[in-house]
Each structure stands twice: as C-alpha cells, then as structure tokens.
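>>> predicted model, plus sequence, below.
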Amino acid sequence: MRQDPHAFDPPSPRLLWLVAVILMIILSSGCSSKEPYRISGRNCEVPEAPKDKDDNYLWEAKGADGRPCGDAWQVSIAKPVPFTVNFVEFDDQGVFANRRQAEAAIANAVKSEAEGSYVVVFVHGWHHRAKTGDGNVQGFYDALASVSRWNPTRKIKGIYVGWRGESVDVPFVNNLTFWDRKGTSDEVGRGALLEFLLRLEHEVKMNPQDNNKLVLIGHSFGASVTFNALAHVYLSRFLDGIYSSDSKPRFRGYGDLVVLVNPAIEAMRYMPFQSALDYYSRISTRPRLDFSHEMRPSLVVLSSTTDFPTRRLFPAGRVLTTAFETHARVSESNSPDNEGAYVEWNMDIKTVGNFWNFQTHATIELAAADPGAAQQAPEKDLAAGLRDSCKPVAPAELRRLLNQPEGAATADHFPDSRIRIRRLAGQGIDGSPYIVAAVDEKIVDGHNDIGGLNLVCWINQLLDTRESTPAPAIPKQQNPAVDYKARS
C-alpha cells in the first residue's frame, strides 16, 4: 500500500479561539429560511419548458395552469423531453418537512411503466436547497433531460432531496458555516431519510421483472448526508456478500448504484468499511471475499483534483474541531496497518476521496476525442454531440473497462463519455464493486462542477442498461442491520 505524500502532522490548537469569533459572526448575521420551499401538493405540469436569453431551459417558469412551479412538490416536464421531478425536504434535525412529499415521490417512482422506471435521487450539498432557481435544482433538471434523451423508452423520474444547506444568507459570511452545516448533514443523514430511502428501494426494486433502475447521487455535504444514512446498510450487505455462495453478483449496495461526488466526509468514517475490505481479502481469512462474480460497481466515490473546499478547507476546518481528540496509529491487532498507512489523525481531517490509501484507481481521466469526431471539434461541440448519444455498455465489457491495470501501455475508455479508469496495483482489489478515486478537472472542475455531460453519461453507463439478467429482488422480510445513531 502506498504512503500518502500529503500526510498531515497534528498541529497545535492555538487557533481554537477563532471558533468563538466565527460563532459570534454567524449568530449576528441573517439566517436563511427554515421553512420548506415545496409547500404545494400539486403536480405542476409543464407542456414545454421555455429558454432564457442564454439558451438555458427555465424548467419551473410556468405550468399548464399558468402558475409557476416553484412551490410544487412534483413537476412534470413534457418537452423538450419527458421526465418528472419530486422534491422531498427535511429540517435540521432530519425530520420530514412534510411526509406527504415523500409519499408522493414514492408513488410516482413505483408507478407501473411498460419499459421500467429510471429513478435518480440527488442529495444536494453546502450552500444549496430546494428553492426554485437554486443552481443544483437547475442542474438536476438539466441532467435528467440528458438521461431522458439517452433512454427514450424509459420513464425518467428524479427525486431531489432538500435540506437546509445554507443557514446564513449573507455573502462571504456564509462561508463560515462549515461547522454548522457539517453537523446538520450528520443529523439529516441519521434521521427520516433512511426510512425514505429504504422504502423507495423496496418499492422500486421489489420485482426484478419490472427492470427498474435506482441510482442515488450525493454531493459535498449531501454526500455526507447520504453516507450517514447508508453506511451501516452497506456494511451489513457487504457481510451478506461475504457469506454468499451464489454464482451471481453477491455484493449488493443500495439500489443499483450510489455515487458520491466531492464528498465532505472525513476518511475516518469510511475506515470501518475499509478495514472490513482489507481483512476479508486476506488469503488466510475465512470467510474470504470473492469479487469474481461482480460485474458493475455499487459505490463510487469521486473527488476532483481541483476541489479546493475538500482538499484544503475541509482539513483546516477539521483541525479546529478535532484538536482535543485522541488519535492513534491503527495497528495489526485491530486492522491492517501496512507501515503506517492508516493514521487516525490523517483520516480524521482528510475527506474519504482525498485519502491516498483508500483510493482504488488512478486519477480518472477524459480520453482524447476519436480522430474522426468532427475533425477534432472543440470540446463544447463534442459535448453537444454527447447530449444526443450515450451508448450503454455490456456487463462483461463494463467489468473489463473498470479493471484495466494502472501500468498498461494503453487503456481503453468508455464510449461516448470518454472516461478512462485504471485500477491501482496493490490497492484496488480486482473486481471490487467499491471505487474510490480522484477525477481530472476536465470531468469535474472544482467543487460544484458536478453536472458535466461526460460524468452524467458515465454514471448512466455504470447502471448497465443492457443488463440481460435482472438484479435480484429485495427480500420482502429483510431488515438490514441499521444503526440509526451513526458513529460520531
């Protein structure tokens, strides 16, 4: 296992007095709304979304009844491509803002469709909310429109999970809410969201013959919300896979896929899962994991190489909040150490995607365009072509593309999305459905650039829409071992 070249040494806690100053500034500043934004129980039907002067669609501008859609908890778009969006909001303590929002979202997701439903759940992060006009709301609509174009025979159904990602509306001062919103993301993840997600999964994935797809995407502190909700579910299902003797895929995650983009989650929270991966992959361990039957990933963690907040601001913030905690060097007696690879201090202040020794793949890159692609047209023109085409990948080819070795002289890339991914020698277990990697700025540029077509297309391809054998059904009586009070 490689040593982290950017390891931190525990600094002196001399700057802790700044916390008091920051809290005083926040308390004296204007707070954002504590009320839910989607208060109308109507389905706002949009016959055709208009565009603004910059050629951007105004998805919520006006419904068929002439009223704007900004307060509706369900929005149905007919043109330019059909899809629906439901909003489910939670308060700072993780309680449903209105349970009827959740019921409406589940009812729409499980509505019987001839070709199956394609359900995309998105959990937003810091500085965002479910308010109309929010950048994440707009980006979610845009991404679903692309998915709808690529899957014309499916019903695309989006669910936007809203929480109070912004607690202070004052510009610049809102950047000081790191600790406040970090704690809130923990609370929201430990709350009613877990109930909602498990119910959604049971309903959408109950019958394999429906051929429904379910993908969950979390960004920034929204990834923290997601991981807090599902960490114990993943560990429970990982152990189920360890003991399985099935000749089909054994390691079920949540739904079909969970993707965490620029997650603001300390690596220490991922360590129990990493420890289990390390332990059960040992030759001498019984039972021993077997990834030979896995065809596609169940968890993908991505961090941009240019994400300043998680690479620099997050460690700085964690230094202040962990200065009085005790940290040890993980040893062979409690988990594999491999010459100091797992040092609790480093894991506690670094995000999971930026912790060197958790990464399973080399930095994910964007391959050069094919020579015949519009005579090497500019990237923006190639992206325009991608809007209309994102070809699926067969299961065997998907496995091959995900497990190309880092040292290969040449490496193939996914069609259309042009994503090239190579497994690290000595760190990534061949066939593992759990991926942790950095991504090049051409795919995700900075912290908030999460809606690029190359990334959206790749996620669409990871869902393996050409799968010939339906995924196993969720047993009706199965109750995953879930701890509602996640480790703090």
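Perfect, I can see it now.
>>> could you use CA atoms for every contact and neighbour count after this?
Noted.
>>> relative to Asn262, how far out is the residue nearest to Leu366 when sequence neighbours are not counted?
Spatial nearest neighbour of Leu366, chain neighbours left out: Ile419 (5.0 Å); criterion: CA to CA, 6 or more residues apart in numbering. Distance, Ile419 to Asn262, using CA to CA, to the nearest Å: 17 Å.
>>> quick check: Ser244 touching Phe238?
No: counting by CA atoms under 8 Å, Ser244 stays clear of Phe238, with 9.9 Å between them.
>>> against that first model, consider the following:
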Amino acid sequence: MDDWGKDMADRTVGRLSHRLGVVCLLLVACINAGCVSGRTYRTQLHTSDYCIFEAKGDCPQEVLHQVGETPSKSPPVLLGYVEFDDQGYLREPESKENLMRQIRAIDSDRPVLMVVFAHGWKHNAAPDDGNVEAFAQFLRKIAKADAQACENRACAPRQVVGMYLGWRGLSNKVEPFKTLTFWGRKGRAHRVGTDGATEVLAELAKIKATRRNNRLIVTGHSFGGALVYNSLNQLLIRDTAFANKEGTVARNAADLVVLVNPAFEAARFNALQRKASGMTFKPGQMPILAIFTSQADTATKRAFPAGRALATLFSEHSTPEQRRQNIQAIGHYAPYRTHTLMQLATPATVDFKDFACAWKAYSIGTSNRWNVGAVALARTPAKPESSQSSLESARFNPYMVVGVEKGIISGHNEIWGDEFSDFLYRFVAVQRYGGHCGTAEDSTQQEQD
C-alpha cells in the first residue's frame, strides 16, 4: 500500500475510534445519569411524638413513624425501616438496634402484630417510593381487621408494627439500563436475604415468642419475595422435618409468610415441596407459606425465564424437568400449584365474622373454597391418579402455591389493588380467629389466642 493509502486508512481508523469513543462516553454518561447510588434514607428515630404519615413523601427521614391518625381506644399503627447495602450489610446497625429496642419496649406493654415487607426490583426505601405509601395503607387495613378478630379477647390490645426492609432494588432510572439490572439485582436480593435480613427476621421471631398473642407476618414482592425466601427456606425445611407425630408443623420462622409475584426459580422450592408431599397433614393445619402469582405477571412469566435461560446456559441439569424448574419462576410452574384465587361474579359478604367462620370451615376441609369479598380461594383439584390418602394430605398442606386470576392482580407491580389487598389482610387476620361460629368444629378446635 502506498503512503496515500496508508494515510487514508489511518484517518478512517482514527474517525471510527473517535466515534466509538464518543459513543462510549455518551453511554457511560447515560448510565451514570440514571444510576441510583446506595444511601441511607432513614436516619432519625423518635420514640414518642411520632411523625404522622398520611401520604407519599411524609416523614422522609424517620426510622419509625405513625401511620395515619390513631382510632379511639386503639394503639397507633407504626411503621419502621431497616436498610441494607449491596453486600447484605445493615446500612445503620445502631439504627436497627434502636428500632428493635423500641419494638421490645412496646412488647413489654402489650401484644404486637409485626408485619414485615421486603420490596422488589426497581424500588427502595425512598420517601417517594410507591411501595412505602402502599404498605403503610395496607398496615391500616391489617390493624382494622385484627381489631375485629380480637374483639373481646385477650389479644384485643394488640398493636400493629410494620417493618419495611429497604435495599437497592432500584439501581438505575434510565432504560434500557434499568431493565438490564435484572441479573445484578437478583443476586443482590439473594445476598441481602442470606445475610442482613436473616438477622432481622430472627430478632423479630424472638420477640414473637415472648407472648402468646404476639404475631409475625413476613411478606415480600418480586425480588423481595426471593429475599424473604432465601432468608427463611432452610428454617422452613427444618420445621417440616420436625413435624410432630400428628402431622402438625410448628410456625417458628413466622406465623405466616406471604410472597407475591416472587422472582425466584421453582428449583429453590423443590426440597420443601418434596418433603411436604410425603407427609400427612391433619385438618386444621394453618398455612405457613403462601405464594401468590398473577397470570398477568409477564415479568416472572416471560422475562424471568429468559434471564434464567441465559444465566444457566452452561449449568448441568440431571433431567429436562430439572432444567425447567431452574428456569421457570415458582408461581408459573404448574406441577407445584395447589390453589387458585378467582374473582366472584357476585361478591360474598364482607362481614368479618362471616368470612372468618367460612375460613374455619375451609381450614378443616368442610369446604374446598373460601369465599371472601370479591374473590375466592379454591384448592386445585387433585390429579385422577392420586390416592385418597395423598388427596387428603394435599388438602391441608401448609405450603400453598396460588395462581391468581389476572383480574385480581393485573401485572407484576399491581399488587396493591383493592381486591387483592382486601383479600390479603383478611387472609392474615382470620388465621387464628377464635370467635364462636355455631358449628361443630368449635367444640373440638382449640384456638391459641
């Protein structure tokens, strides 16, 4: 090549390098512009004269605040925050210790109903995050239902205390980089569950154990569901292995664990499901784990398996079915499904005693469907080849995988709609309802409240 040709080639390469450099700089700038850095949102703790949260953005720095005005003759509904960094470490260990001391102080005076929520992907503990406001309003519904369940009973003074587990679920605000954080955020959720969240949930379980009427409910959404399950699954498996000879499983991890549109693979549920499927549970065994997944959740139905297929491309699988379990999200893996949550053409009564007594009948097997408000929880019909003994055992399996009709939860993040949130707080409240229903089981079923 002559000198002229070499010069032209050098110029062409130079222009391409320059353009590539500009593109890379713009790409980095775009990513940085949308990057959400790790930070602690909640830094102030007051143990009295609580800030009152009414709407999104209220009480922006409070580690513990009140939710709404306090109804007459009722203790205030409180909401606290614990935050974690990407390594699963507590962002403010002393803040967590002070918050736990405050909850223990409340427990020394009255029973507590502790409700934990771990948010999912693309969320955090910022005061303007929609999950913060939605969870606060959900706590108010829980408190109202629990007061009805405890009317004229020993648990009547019970105080509702929420706990919001904040982590860096939102790490970038600019698309497509926001969506491309899927793999990194999934790993961080599992890390937080393995480390920091385990400590927090263990301390809350210890508080639960101090009083007969204390309750602990743990909930999680999306990757927050993965966080919770990662934190508790080994304890759940252990409790199942230690079931007593009557087939009753203790609820040591929590009184109830509820995961909504959780983003973790069905393979993670295999050990628990296999152990439970070989056991015989007696009528009246209360739910321990309830997983709800919407048929309209395209994030876990399509995006999740696509991401998992790429992540497991070179992984070894013993069978095609094992690979399927390792790719599909738990809620969309049909062989594990135990229940359906369906819409009712004609809404049922919403009187608390009526649906609480209907739950009693459902829990002992008198009915295979629980109608509550605008929805009904129905057991999935057993397979034709199932034996009578396995059919009966499956009816009372405390590990529920529920398919939710799309009209109840319309998408991955639409979990706070009236139909589902109304169902959920009632589902939580009726678990240990001890009121008289005028039925035969009242004389034989011993309530613990």
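Perfect, I can see it now. All values derive from a computational prediction rather than experimental measurement.
>>> compare Ser244 and Phe238 of structure 1 (neighbour count), which wins?
Phe238 (20 against 16; other CA atoms under 10 Å).
>>> map that one onto structure 2.
Counting by TM-score structural alignment, Phe238 of structure 1 lines up with Thr240 in structure 2.
>>> any idea whether that match is helix, strand or coil?
helix (DSSP: H, G, I helix; E, B strand; the rest coil).
>>> tell me the contacts of it?
Neighbouring residues of Thr240 of structure 2 by CA atoms under 8 Å, 6 or more residues apart in numbering: 249-250, 272, 275-276.
>>> give the buried subset of those as a PyMOL selection command.
To isolate the buried members of the contacts of Thr240 of structure 2 in PyMOL, using 16 or more other CA atoms under 10 Å:
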select buried, resi 249+250+272+276
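>>> about what we covered before: who has more neighbours, Ile419 and Asn262 of structure 1?
Between Ile419 of structure 1 and Asn262, counted using other CA under 10 Å, the more crowded position is Asn262 (35 against 21).
>>> roughly how far apart are the more buried one and Pro297 of structure 1?
18 Å.
>>> try Asn460 of structure 1
In terms of CA to CA, Asn460 of structure 1 sits 12 Å off from Pro297 of structure 1.
>>> more crowded one of these two?
Taking neighbours as other CA under 10 Å, Asn460 of structure 1 and Pro297 compare with Pro297 leading, 24 against 21.
>>> does the most centrally placed residue in structure 2 sit in a helix, a strand or a coil?
The centre of structure 2 sits closest to Gly220, judged by CA atoms, centre = their mean, with a distance of 1.6 Å. Recorded secondary structure, Gly220 of structure 2: strand (three-state DSSP).
>>> any idea how many residues pack against Asp246 of structure 1?
9.
>>> now swap in Ala33 of structure 2 and tell me
Neighbours around Ala33 of structure 2, by other CA under 10 Å: 12.
>>> specify the local secondary structure of it.
Classified using three-state DSSP, Ala33 of structure 2 is helix.
>>> His413 of structure 1 now?
coil.
>>> could I get the buried residue list for stretch 109-127 of structure 2?
So stretch 109-127 of structure 2, judged by 16+ other CA under 10 Å, has buried residues 110-127.
>>> er, stretch 311-331 of structure 2 actually
For stretch 311-331 of structure 2, using 16+ other CA under 10 Å, the buried residues are 323-331.
>>> distance between the ends of it?
Across stretch 311-331 of structure 2, first to last residue, CA to CA, it's 19 Å.
>>> next one: that stretch to chain centre, how far?
23 Å (CA atoms, centre = their mean, to the nearest Å).
>>> what about Gly417 of structure 2, neighbour count?
13.
>>> how much space between the equivalent of Val192 of structure 2 over in structure 1 and Ser28 of structure 1?
With TM-score structural alignment as the matching criterion, the partner of Val192 of structure 2 in structure 1 is Val188. Distance, Val188 of structure 1 to Ser28 of structure 1, by CA to CA: 25 Å.
>>> comparing the two, which residue is more hemmed in?
Val188 (26 against 9).
>>> mind listing what that one touches?
Val188 of structure 1 neighbours (CA under 8 Å, 6+ apart): 90-95, 163, 225.
>>> next SSE downstream of the helix or strand hosting it?
Per DSSP states H and E: Val188 of structure 1 is located in helix 178-189. Toward the C-terminal end, the helix or strand that comes next after helix 178-189 of structure 1 (DSSP H and E) is helix 193-205.
>>> next, the angle helix 178-189 makes with that following helix.
50 degrees (axes from the mean of the first three to the mean of the last three CA atoms, to 10 degrees).
>>> compared with structure 2, how much does helix 193-205 of structure 1 deviate?
With mean CA distance after the TM-score superposition for structure 1, helix 193-205 of structure 1 departs from structure 2 by a mean of 1.2 Å once superposed.
>>> show me which positions of that helix end up buried.
Neighbour-count burial for helix 193-205 of structure 1 [16+ other CA under 10 Å]: 193-194, 196-198, 200-205.
>>> nearest to Val81 of structure 1, of these?
Val204 (22.4 Å; CA to CA).
>>> that closest one and Cys31 of structure 1: what is the separation?
Val204 of structure 1 is 37 Å from Cys31 of structure 1, by CA to CA.
>>> ok, now Ile265 of structure 1?
Distance from Ile265 of structure 1 to Cys31 of structure 1, by CA to CA: 25 Å.
>>> neighbour count: the two, which is higher?
Taking neighbours as other CA under 10 Å, Ile265 of structure 1 and Cys31 compare with Ile265 leading, 29 against 14.
>>> who's in contact with that one?
With CA under 8 Å, 6+ apart, Ile265 of structure 1 has these contacts: 220-221, 223-224, 350-352.
>>> got TSV for those, with secondary structure and distance to Tyr434 of structure 1 too?
Output for the contacts of Ile265 of structure 1, formatted as TSV (DSSP: H, G, I helix; E, B strand; the rest coil; distance: CA to CA, whole Å):
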residue	secondary structure	distance to Tyr434 of structure 1
Ser220	coil	19
Phe221	helix	20
Ala223	helix	15
Ser224	helix	17
Lys350	coil	19
Thr351	strand	16
Val352	helix	13
